[in-house]
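A.B. asks: What follows is a predicted structure for the sequence shown.
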Amino acid sequence: MSITQQYLLDSYRSSQHGEAAPPAPGSHDWETAREVRDYRRFRAVMAGHPARGRLRGALARWLHGRPSR
């Protein structure tokens, strides 16, 4: 069963029971991605690492043998 079919089935069931319809598939994807990004930044700060530019800095050190700006 695809996501769309499951959504349509859930919508039908909720309408039969007089409940609110479920959110459409994909409607919260960007919000979830932002929360994951914020959580990773928070964990980096709590560990004493810079919150931004970690990957670029690591690649610059690996490629050039020096820290990035």
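C.D. replies: Thanks, I have the structure now. Residues are numbered from 1 along each chain as shown.
A.B. asks: can we go C-alpha only for contacts and neighbour counts from here?
C.D. replies: Noted.
A.B. asks: Report the secondary structure element holding residue 41.
C.D. replies: Using DSSP states H and E, residue 41 maps to helix 29-46.
A.B. asks: A further structure is provided below for comparison with the first:
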Amino acid sequence: MSAIEQYLIDTYRASQHGDPMPPPPGRDDLAVLHAAREYEQFRAVLDGRPGGHPWRAALRRLTARR
């Protein structure tokens, strides 16, 4: 069963029982990724490592003039 099919079943069930509708699939995906990245940066600072974004640091190293 796909996520859309499960969402449709849950929506139907919620409407039959008078419960609030469930959020559509994928609505909070970007927020979860952002929170995970912030948590990893927080852990890096606590461990004494640089807390910046690792992709930015790698890009800076690659584009630095020598």
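C.D. replies: Looks like it arrived, so ask away. Only a predicted model underlies this, so the values are computations on that prediction, with no experimental measurement involved.
A.B. asks: Give me the contacts around the helix holding residue 41 of structure 1.
C.D. replies: The contact list for helix 29-46 of structure 1 (C-alpha atoms under 8 Å, 6 or more residues apart in numbering) reads 50-52.
A.B. asks: same check, this time on stretch 6-22 of structure 2
C.D. replies: Residues from elsewhere that reach stretch 6-22 of structure 2 (C-alpha under 8 Å, 6+ apart): 24-25.
A.B. asks: One more pass at 10 Å, please.
C.D. replies: Applying C-alpha atoms under 10 Å, 6 or more residues apart in numbering, the external contacts of stretch 6-22 of structure 2 come out as 3-5, 23-25.
A.B. asks: The residue at the greatest distance from the centre of structure 1 and residue 10 of structure 1, how far apart?
C.D. replies: Within structure 1, the residue lying farthest from the chain centre (C-alpha atoms, centre = their mean) is residue 16, at 32.7 Å. Per C-alpha to C-alpha, to the nearest Å, residue 16 of structure 1 is found 10 Å from residue 10 of structure 1.
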